Every structure is written in structure tokens, then in C-alpha cells.
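Student: Could you look at this predicted model? Sequence included:
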Amino acid sequence: MGRVSGGVIGADAGAASGATGGSVKSELVARSNRLGSDPRITNYAGGNTSAKGVETDPVTGEPVELLWVKGSGGDLGTLTESGLAVLRLDRLRALTGVYPGVDREDEMVAAFDYCLHGKGGAAPSIDTAMHGLVDAAHVDHLHPDAGIAFATATDGPALTAAAFGGRVAWVPWRRPGFQLGLDIAAIKAANPDAVGCILGGHGITAWGDTSDEAEERSRWIIDTAEAYLAEHGSAEPFGPARDGFGALPEAERHAKAAALAATIRGLASHDKPMVGHFADADVVLDFLAGAKAPALAALGTSCPDHFLRTKVKPLLLDLPADASIEDSIARLKELHEAYRADYSAYYDAHATPESPAMRGADPAIVLVPGVGMFSYGANKQTARVAGEFYVNAINVMRGAESVSTYTPIDDGEKFRIEYWALEEAKLQRMPKPKTHQGRVAFVTGAASGIGKAIATRLAAEGACVVVADLDLEKARAAAAELGGTDVAIGVAANVADAAGVQAAIDQTLLAFGGIDLVVNNAGLSLSKPLLETTEKDWDLQHDVMAKGSFLVSKAAAKALIEQGMGGDVIYISSKNSVFAGPNNIAYSATKADQAHQVRLLAVELGEHGIRVNGINPDGVVRGSGIFASGWGANRAATYGVAEEDLGQFYANRTILKREVVPENVADAVFVLTGPELSRTTGLHIPVDSGVAAAFLR
């Protein structure tokens, strides 16, 4: 091979400098971001790009040829220079002399460590050989739906020749690795007019002498594939629509999805808790309506990036769209048992003594005709991306079936990828999950004060959080502060309205697949003596706190029980539930009602593994919506202190003489719902800095 400078094969390496490498890297990152941000071109975290160039070796002062390539686990759309692996090309190419063959393929990944330049940047991926061994300055490996449609078509080689002529070569399926890099390098050398290749069962690879040329060729391959499928594809690639399996009206399918969500999440979490995502895009609904859907779903996905996220195939409900909720649930449970048995048989058929243990036999994708797709993962982002990958798979099946027959790689090859030692090592390197990862929390009154502090703490501990509040805009704003919609959403919730509460719980089920943790925090207070307390005052406070907590707990408990995963219900009660303070009969009475709901529900829901506990705060002035709305002024007047001194007044009357803030209450919620108190239910925890008169007896 010629020497490399500024990313161009054959240039004079002696003229290179450190700045040359900098320009190559910046061009590579920019190209990667453009390609990775277009879902037509590649899926999230899929594919990789590279560039070759020259920098000065700081040890010898001589120019050294380097390869910059997207590192393992990175995403093209968000790639930065820190996500690039950096290797010396002379050492990488020298590995061809020690390559022990396909049977010892995995050893080559460890060998890449001996090719790193300096600190090496990100960890090299299994595709590094493809980029380093191909005789081109810039290489793109991508997973476009149209390209994979060719790659998974029975007539893939003939279709490639027909669509691209001699400009795109066909590479038979081979598991990613060093040998695949050798294969592509040899095919490129044998086809000098080729600008890229279709990798059987996998994706595409393109190359160029400049970054712009590589990108242009990648896009040309994808555009040409799409145009060929559009011109030559059949009108009904999924077969004629099945009677009764078409999409339900939007409101009806969302209602059915919410009614099924808890059951399906429980099934998908048989081995370990999962977070869910629901999608009802037209592409999904059209696929489920087609006559070929059952057969195609059973074939599973093909591209390694797809089935590592979606499992080898989905669970498909075999009932029409108008099947009742009861019939659908019963059938889903039957199909789940069959799915687990089938997956276990798949594992047993292909596992060797060296294979990692089975990671779980539950489906990651559940398809419901007329309704949509439920996808699952360890967190919301993983669940959402799994669904996106299955949409990619649907598009691949559509393309392949429109011009040929969809033929994915066989189960043996899928197993070799899914239970690859390298894949297992990648999973083992993942950080330990936080205490609340995989849990879905619903917090009322969470746009401010104690509720906001609780939502913030739970999100920080890994939970998905629904910020429920009477004010929708404030709820959404508070949720946005916690992160994107993979972390938190805001919903409107008038807790005194049963229909509104159910709608908020349904939104929770559709957003995150289920519910695990409920915090009854919404409240208000009017400080008045008995003779000034009106019936309206009494009803308002009881409607929001006593009735509101009852309605929220009832709606959530239905989902928690159906889910079968246990859960937590927390009541933010008050010191006033056990201590008679002056001039607040309505507030204190309703707090006592809440406190007793804790005891009653702890007994009733315990058989379902649902724990119910309470927290009794006192004197939480800072950040409190209740105190800011007039309660603070009234209490200050009652005690004869300035309103701005009220927090310190409450602190001075306690044993610890320390002010209570919203974060202290959030800490108590964290402890009560974490793993340390898993055998605790029916408990009330005071968070009041010590008020002796309110000690629980």
C-alpha cells in the first residue's frame, strides 16, 4: 500500500504534520455526525466510519501512519474525537501475519490493543480490521434499511448486480471480525471499479480517497438501493391485509394499549425488571395487518445490531384487533410461556460449554395487531431504541419481500453473535445500575416543593419519573429539568378527579410501559380555626389529599397488581396526622385520613408484594408550594413570628434544632423505596428534626 497523508493514499508522508491528523479527525467526525443523524442511513449506535492519516510520532519525530475509527459502543450521530480509537497502521496490517484463522477470531480484538497509538482513544471495535485492511483512505460501514434489504434477500447477489452493475460488490455473510476485513480487502482489490459492497445479512461498506468521496459513495449506494426497490418492488410486500387485523382508531388503540401495558410489561420482566416503550407508527400497524406478518415475524431479524437489541424474534399476538382485553391478556400469557420454551430450546440447541449463561427468555418486542408495538430494555432509552431497531427490521423485510424473499441469517449464526464472548465482555463492562434503574415513579404535586425534590432524587437514582401536577405546563417544565423524555415526562393530574387520575396513569403506562412507585404528595392547606372553617374549605382539602390519595392509589394499584412485580406506594402525610396543632382542623384531619390509608393499604396490598409506607414531614417552608400560597403567612400569624422567620421558628422548636427542607423528605422516599428496606411496610417515618409530641406510639 502507498503511504498515507491527510487521508489520501499515495501522498508524501514526509510532508505531514500533527495538523494533518487534526484535519483528518475533524473531517471524520463531521462526516460521521452527518451520516449518523439520518435514520435512512444507519441506526442508533450502528455502523462505523474511519479515516487514515499521518501524524508525527512524538518519540521518534518521524511521520507515522494512523487509523482513526469509531470506537466500540459509540454512536455516529453524536460522535466526538474522544470516541475515536487510534491505531498505528503498520502494526495493524502486521496482524495479517499472525492471524490464527476464523476458529480463533476473537483473539484479534485483544491484539488491537498492541496497535494503539499513544493512549489509543476509545476501545477498538470488532470492525476495526475492516477499516484498517481495506486499501482506501476513508471507509464507511453502515446499516441502511434499503441496503440490508438487499443483504437479506434470497437473490441478494443478483439484485446487487442488477441495481449497481459492477460498482458494488457482494460479500457473502460472515460474522464481523478480522476475516471479514480480509474478505472485503480482497474483494475491493479484485473489483477496482467498485465503490463499495453489500455485506450479506448485514449492511453496506463504502470507501473513497477523500472524506467527501466516501460519504458521497455511501449515499449513492443507499439512494440507488431505495430507488431500485421503489421501481421494482411489489405493492403488497407483506401480502394482502388480513380482515380484522387493521389499525384501530387512535383513541381506541391507545386505550387498549394502556389496558394491556401492565400485563405485557410483567411478562417481559419475568427474568428481570424491564422498562417499556410503546409505538404505533403506521409502518408497524401496516406490517401487523399483512397476511405475511406471522411468518416474517417468526423468521426474526438479521442485522447483528438489530437482534442484539430485539432478540432473535418478537412475540406476536395472534388475535384480531377487536379481541377483548380479557381474551388478549389470556392469550398473551399463553404465548409468553410458548415463547420462553422456544427461546430456551434455541439456546440449548446452539450453546456450547464455553457459551455465556442464558441472559433471559422473555421477549424484547411484543406486537399487538391493530394496536402497535411494545419494546423493552433495562432503561427507557434502551427500550425505545429496541423499538426503533424493530422498525428498521420491518423496513428491511418490506424491501426484501418486495423484490425477492426475506432470508435472514440462520439461528446458529444469530446465536454466535448474541452469545459471543466479545458481546458478553462488553455487557460485563457496563456500569453497575443505580438503585432505582428500571423503576417507573409517579409523583403527584411534583412541579414544585417536596414533590419536585422527590422527582429529582428518584431520577438521579435511575428511575423513570412522571411529574404529575395540576398545572400541565409547570409539570412539563419540571420534567424537562430532569432530562429528556427517556428520563421524565410531565402530565396533568387533578387528583380529585377519577377520570383525570386514570388518564394520568394511562399516560404513564404508555410512556414507560408500567408503574412501580407511587408518591401521593399533592396537597394544599388553609389555616383556619374551627368556627372559620367552611364546608367548602373542608371538602377542598379532603378532595385533594384524602380522596386524591385514594384515587391515585386505586388506579395505580390496578396496574401494579396486573403487572405482578410488586411496588411501592408512599404517602407524604404530616406531623399533623398525629399531633394536634392549632387552627388547622381540616388539614390535620385529612392528613390523619392519609396516615390511616397507609395502614389499611399495607395490609390489603401486601399479598401482591406492594409495600405502602408514609412520611410525616413538618415545617418544610423553603420551596413549599403550600407555604407560598398563604399557609405560611397564616401559620406565622398564628405563632406570632415574621413569615420569613417561620422556617427557623419550626427548627428551634425541634429536638435537633435543624430546618427541614424538601430534599430531606426526598431522602426518606429514596430509602423507603430502595433495596435496604425491602421488608418494611405500614411504616410512618417522621422527617421533622424531632418533635417529641409527634413521636409515634
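Tutor: Sure, I can see it.
Student: make it CA atoms for all contacts and neighbour counts henceforth
Tutor: Fine.
Student: Find the nearest non-adjacent residue to residue 443, please.
Tutor: Closest residue to residue 443 apart from its sequence neighbours, by C-alpha to C-alpha, 6 or more residues apart in numbering: residue 519 at 4.7 Å.
Student: who's in contact with residue 85?
Tutor: By C-alpha atoms under 8 Å, 6 or more residues apart in numbering, the residues touching residue 85 are 67, 68, 69, 70, 71, 116, 120, 121, 122, 123, 124.
Student: rerun at 6 Å
Tutor: 68, 69, 71, 120, 121, 122, 123, 124 (C-alpha atoms under 6 Å, 6 or more residues apart in numbering).
Student: same check, this time on residue 567
Tutor: Residue 567 neighbours (C-alpha under 6 Å, 6+ apart): 516, 517, 610.
Student: about what we covered before: return the distance of the residue nearest to residue 443 relative to residue 666.
Tutor: Applying C-alpha to C-alpha, to the nearest Å, the value for residue 519 to residue 666 is 10 Å.
Student: Which one of these two is surrounded by more residues?
Tutor: Each of residue 519 and residue 666 has its neighbours counted (other C-alpha atoms under 10 Å); residue 519 has more, 26 against 22.
Student: can you give me the offset of the strand or helix carrying that one from its chain's centre?
Tutor: Using DSSP states H and E, residue 519 sits within strand 517-520. Distance of strand 517-520 from the chain centroid (C-alpha atoms, centre = their mean, to the nearest Å) equals 22 Å.
Student: Okay, one more to line up with it:
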Amino acid sequence: MSTHPEVAALLARSNRLGADPRNTNYAGGNTSAKGTETDPVTGSDIELMWVKGSGGDLGTLKEGGLAVLRTDRLKALTAVYPGVEREDEMVAAFDYCLHGKGGAAPSIDTAMHGLVDAAHVDHLHPDSGIALACAADGEKLTAACFGEQVVWVPWRRPGFQLGLDIAAIKAANPQAIGCVLGGHGITAWGDTAEECERNSLFIIRTAETFLAERGRAEPFGPALEGYAALDAAERRARAAALAPYIRGLASSDRPQVGHFDDSGTVLDFLASAEHPRLAALGTSCPDHFLRTKVRPLVLDLPPTAELTTVVDRLTELHAAYREEYAAYYRRHATPDSPAMRGADPAIVLVPGIGMFSFGKDKQTARVAGEFYLNAINVMRGAEAVSTYAPIEESEKFRIEYWSLEEAKLQRMPKPKALATRVALVTGAGSGIGKAIAHRLVAEGACVVVADLNADGAAAVAEELGGADKAVAVEVDVTSEEQIADAFRAAALAFGGVDLVVNNAGISISKPLLETTAKDWDLQHDIMARGSFLVSREAARVMKAQGMGGDIVYIASKNAVFAGPNNVAYSATKADQAHQVRLLAAELGADGIRVNGVNPDGVVRGSGIFAGGWGAQRAATYGIEEEKLGEFYAQRTLLKREVLPEHVANAVFALTGGELTHTTGLHVPVDAGVAAAFLR
């Protein structure tokens, strides 16, 4: 079935508008188009409305993300509307206006689009428009900026009544091309898709120009002495050191993934004298504070303060934040309000360093930060021409704990087993490590792909879905500094680390008399010493977070089985195996579990075997190299070849949440090698 011309125009317009963050934020706003189509039941023409559904994003909107409704039935709802006190009931009524099968669920803004007498409607959240909407004298400023072309609509929570309000204002002002919604955003309309988009952009750009030309030079006040940003290297080093502590605080109610932003917008705001006052007023439009909470946690120390002093102060401020959030909930909750969802901050601002944002996954954390950037821009615009005055706290609560918002949250899919977990896997650019990284991401984790081969690591990170899922780091596990850098990268990318897999390794297969001291040292430096160094750095981060964690060693059945011509490799695997026991005993009090996996020879897909180890082992056993996997399989009890994904399965079994009381264990993944049974 071909796409209706109005739908094609709507999608193109939506994607253009949504691609520019000056026009609207991620997943913010909605667009619609009305048009005629043949009713398949009666054969007569009917008027339909296509509107962006609940939860979609304009920049990536596709036809499946549109709700399709009959406009005659939408307009008929005005006859049964029970009034503003019961307007939430109208959302369920939208289902009776739907046309055909499929499509997205209608959003709360559907009435705004359906009741306004215009073929095309855009509702957007541009920073410039919200700046006017959240200024103390927003109505007067709107008139000064637009004259009679754009009309002011006083604050009202999104819903059916707001749709009626806008429809009435448009009818009373035929010259208007749109309106500024107090405390919220803008709405524009037009007879065609082109006219509607042109009107939206006119409102946005005109507001930008107005704020730039009429605004004062320092809307955030003078610089705050001692709060200037540190230089980039020092700033990011301090951020990486703080991130695990802050993530641990922000995860007091439930684990969170972090995101860090040290853009100029953030740093300039935090270096200004007015930032404590403005931050305390909270974020602006509903889309913002649903993701950022009503206000951020703001550190009140300069960036040069000692790290221990900063950590202690953040701990104090976090306790105070939780108490205040609980008091906010008590001030406004009614008997039928949803339960408090958690009192931890979503945004933590550290002057001179940057912004830490948190969410249930990396994308949510990143988007929360982007919304606070929007809020800073709104504050700047409002303070430039007036005073920043967001909606009342009670109204924020009504939206944050709205029954409709709660219902949307309840419809969200159940989190995957490793959701909110951040993993660092060494040797993840190929073979077993790559398979482990893929399995962990598939189960909801974020992964730091660490490998000596930078190109290989980058390729795997890209396969895994890019920066919201995985980041690549080049690391030689014999280097303490490179390992520390890898964990710093993890802290900046995701807030810290919860799960570490010691997988990096090499294999040198020689008889004792041919094994050189250099062979021995290299084997031990990479696997025994490297695993020790990685585990030591992991423990530092995990202790700082206070969230427990998992360390998994990819050891080998050779840790307990005495194979031929293999003294350096097998000895270092035995070293790794005992590290598991030693660290499990030492780190258990911190909730850090340490376990191991003992594979047999993993030939297919293995970087080690492809790098010469396969040829060496085949020569030892007197077989062709391409038959090595089959050879290994035939010597097992199950007669099955071990593949990288089987090792990855064992890592998931140890870390996926079922074996919560298991530490110090070695799991054989060898298809049954009796000589390697643990005793």
C-alpha cells in the first residue's frame, strides 16, 4: 500500500524539524497532518489525521510511528468531554477514534492537533520559544516579539482542555500563525505542510533574534571567582576520578548508567554567579523535568578543592537532596498518586568540571543531559530579557506523578538481565572477547571494548551499536597507565564499571627446553600480571561506586590439566585461576564476586589460534591445523567443539543475576575433559 501524499509530506517535515536541536529536543514535540482517504467499509471519503504517536522522535519518525484517527470522531469528543477535572479520561477515548490497524498509540497532545482548525499542526519545544514561555512577563514579551502573529496561551497541563484552549484562541485570532504556550513551548499551523513548517521556523528564528538583540550581555551575572573551568586534560581527569563516586550516589535507589558533558554551555553556566539561584528554580518545560527531575544536585565547591573534600561534600549534598525530594513528594502527593519513584538526582553539576547525568541506560542518561542543556539555554534566554520563572512546583509534581505518565512507564518492556551494568572486556577485538562483548550488549550491558588492536576494538564497538552501547579503548594490559586510562574512559563514557572480564592473552607452545625466559616473561606479563593489574584497577572503581561488581577470568582447562609442550601458558593460566580464589576471598566484603571460566581449545574465531598457536598445537598433536577443532572435540566426553559464544554464555551465566551467591567458582566450558575435572 502506497504512502498517502500528506503522510509523506508530514514525515519529511517532521524529520527536517527534528534533525535540528534548535527546533525541538529528542523525542519532544509532535506534528500532524489531515487529509482525505477512502473508507474501505463504505467506499466514501473520510477525513483522517496522522499525528506523531506517544514516545516517538521527530528526527527519526517513520510511518509506523504515526497514530491515525478519524477527525469526525475526534471532534465529536467535545460533546462528551466531562470537564478539566476528568480530562485524563479522554486519552482512552482516542482509541475509539482510531482508523485501521497498527500505528502508534495516540499521545496526550492528540487533542491539540485534532481540535485546532488547521490541516497541518506542529507542536515543538525550541529553546528560544520556551525562554519566552518561561519568562516572568512571557505574555508581554510574546507580543513585543511577534505582534499579533503569535498569540500567548497561559500555562495549562497538556491534555484535552489545552487542545480546546488553542482551538478557541486560533478561532478568535484568524491572523495568527501560531502560539506560545506558557511554561511549555510553541504550536504553529498552516494550510499545507510547507506553510506549517515555514510558520514553525519563523516563530523559532524570530524568537532567537529577539532574545539575541534585546537580551543583556551577561544574563547569568558576573563570573564567580574561583569557579572557572579547569583546562581540558585536568578537567577530564578529575571527572573520571569523581564519576564512580557520583554514580554510586545516584544509584542509591536503583543502579544507573552515567553520561558526562563538559561543553562550554555547561561550564559557562557553572562559572557564573547566578547558577545556584537558577539551578534551584528547577528545569523548565514538562519534557525537561520528566527526564532531569525538578532540579539538579549542585556542588558548592570550587574545582580546585581536594578530591576527598569534594567526595565528602557530595555525600552530604546527596543526603540533603534525597530528604528534600521526599519532602517535595509529601508536599504534593495525594492518596491516589503513584508511589515515589526514587529520590536520587538525575543531574549532578560540578563547577569547573561539568555535568553528570544518569538514566536506566546510556541513551536515557545522555538525553537527560541534553535536556538540561536545553534548560540552561532557556534560563539564559529568559534571564536575558526578563526573569526565569518556570511553572509552579505543584504543577511540576502533577506532571511528574501524572497517572498517564505512570501508565506509560508501566508499559515499558521489562529491563534485560544486564541493564544498567557497565562491562570492560580485555582482548575484545576478536575471538572469545568479541563474543563476550556481543553477549553482554545483547543482555543490556554497556561495554568498553579494550584491545591492543585499536582498529579491531573500534570495529567491534561499531558492530555493537556505537557510543550508546559500546566504546573502544586501545590498551596494552602490561601497562599500568594504559589500564588506568581504559578505566578513566569507562568512567567518562558510562559513569564507571561493574563487570570486568580478563580475557586478553597470548599463547606460546614450546617444550620446556625450547621455552626461553623471554617467552615465560611475556606470557606471564600479559596474562598473569595483566589480569592482576586490570583487577586491581577494577576493584578501585568498584569500591568507589559501592555497588558491588563482577570480575571474571577467562582461564583455561590447562590451569588444572598438564598438557604437553605448554609450560609457560599453562603455568600462567594456573596463576590466573588462583587469582580468582584469592580475589574472591578478599573482595567479597565489598560485594564484588570473582569467578573464572575454563575453556578448552577454542579454535574457530580465535585470534590466538589464528596467530600461530593453532599451528603449534597441531604440530604437537601431529594433525593438520584445519582439523584442530575437530581433534579437540573428539577428545571430550560430549564430542562437541567449543566455540567463542559458549564461553560468552558462561560469562553471562556467572553475571546475569541468577548466581547471586556464587564467588570463587571456575566453570569448565570444555565439552567434558575428565583430566581437567576440578577436585
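Tutor: Nice, thanks for sending it over. The model shown is predicted, which means the values in this text are computed figures rather than measured ones.
Student: Tell me which residue of structure 1 lines up with residue 251 of structure 2.
Tutor: Using TM-score structural alignment, the partner of residue 251 of structure 2 in structure 1 is residue 269.
Student: Over to residue 646 of structure 2?
Tutor: Per TM-score structural alignment, residue 646 of structure 2 is aligned with residue 664.
Student: With residue 583 of structure 2 instead?
Tutor: So, by TM-score structural alignment, residue 583 of structure 2 is matched to residue 601.
Student: Contacts only, for the spatially closest residue to its match that is not a sequence neighbour.
Tutor: In this structure, residue 601 of structure 1 finds its nearest non-sequential neighbour in residue 612, 6.4 Å apart by C-alpha to C-alpha, 6+ apart. For residue 612 of structure 1, the contact set (C-alpha under 6 Å, 6+ apart) comprises 568, 569, 570, 598, 602, 681, 682.
Student: Go again with 10 Å.
Tutor: 517-519, 553, 567-571, 597-606, 672-673, 680-684 (C-alpha atoms under 10 Å, 6 or more residues apart in numbering).
Student: Regarding residue 679 of structure 1, what is its secondary structure?
Tutor: coil (DSSP: H, G, I helix; E, B strand; the rest coil).
Student: Map it across to structure 2 for me.
Tutor: In structure 2, the residue paired with residue 679 of structure 1 according to TM-score structural alignment is residue 661.
Student: and if you look at residue 199 of structure 1?
Tutor: In structure 2, residue 199 of structure 1 lands on residue 181 (TM-score structural alignment).
Student: Same check on residue 168 of structure 1?
Tutor: In structure 2, residue 168 of structure 1 lands on residue 150 (TM-score structural alignment).
Student: again, but for residue 182 of structure 1
Tutor: Match for residue 182 of structure 1 (TM-score structural alignment): residue 164.
Student: Tell me, how many residues neighbour its match?
Tutor: Count around residue 164 of structure 2 with other C-alpha under 10 Å applied: 17.
Student: That one is in contact with residue 112, isn't it?
Tutor: Yes. The pair residue 164 of structure 2 and residue 112 qualifies as a contact (C-alpha atoms under 10 Å) at a distance of 7.2 Å.
Student: residue contacts, the residue nearest to the spatial centre of structure 1?
Tutor: Per C-alpha atoms, centre = their mean, the C-alpha nearest to the average position across structure 1 is that of residue 381, at 1.7 Å. Residues counted as contacts of residue 381 of structure 1 (C-alpha under 10 Å, 6+ apart) are 275, 276, 277, 387, 484, 485, 486, 487.
Student: Over to the second one. Which of the three states is it?
Tutor: Meaning residue 276 of structure 1. Strictly by three-state DSSP, residue 276 of structure 1 counts as strand.
Student: That one reaches residue 383, doesn't it?
Tutor: Yes. With contact defined as C-alpha under 10 Å, residue 276 of structure 1 counts as touching residue 383 (5.6 Å).
Student: counterpart of the top helix by length along structure 1 in structure 2, which residues?
Tutor: When structure 1 is parsed with DSSP state H, its longest helix is helix 325-350. The alignment of helix 325-350 of structure 1 onto structure 2 (TM-score structural alignment) covers residues 307-332.
Student: Give me the distance from that stretch to the chain's centre.
Tutor: With C-alpha atoms, centre = their mean, you get 23 Å for stretch 307-332 of structure 2.
Student: Just give me the mean distance for that stretch relative to structure 1.
Tutor: Compared with structure 1 after fitting, stretch 307-332 of structure 2 deviates on average by 0.4 Å (mean C-alpha distance after the TM-score superposition for structure 1).
Student: circling back to that earlier point, how about the longest helix of structure 1: buried residues?
Tutor: 328, 329, 332, 333, 335, 336, 339, 340, 343, 346, 347 (16 or more other C-alpha atoms under 10 Å).
Student: where does the residue located most distally from the centre of structure 2 land in three-state SS?
Tutor: In structure 2, the residue that sits farthest from the middle, by C-alpha atoms, centre = their mean, is residue 513; the gap is 54.0 Å. Assigned with three-state DSSP, residue 513 of structure 2 falls in the helix class.
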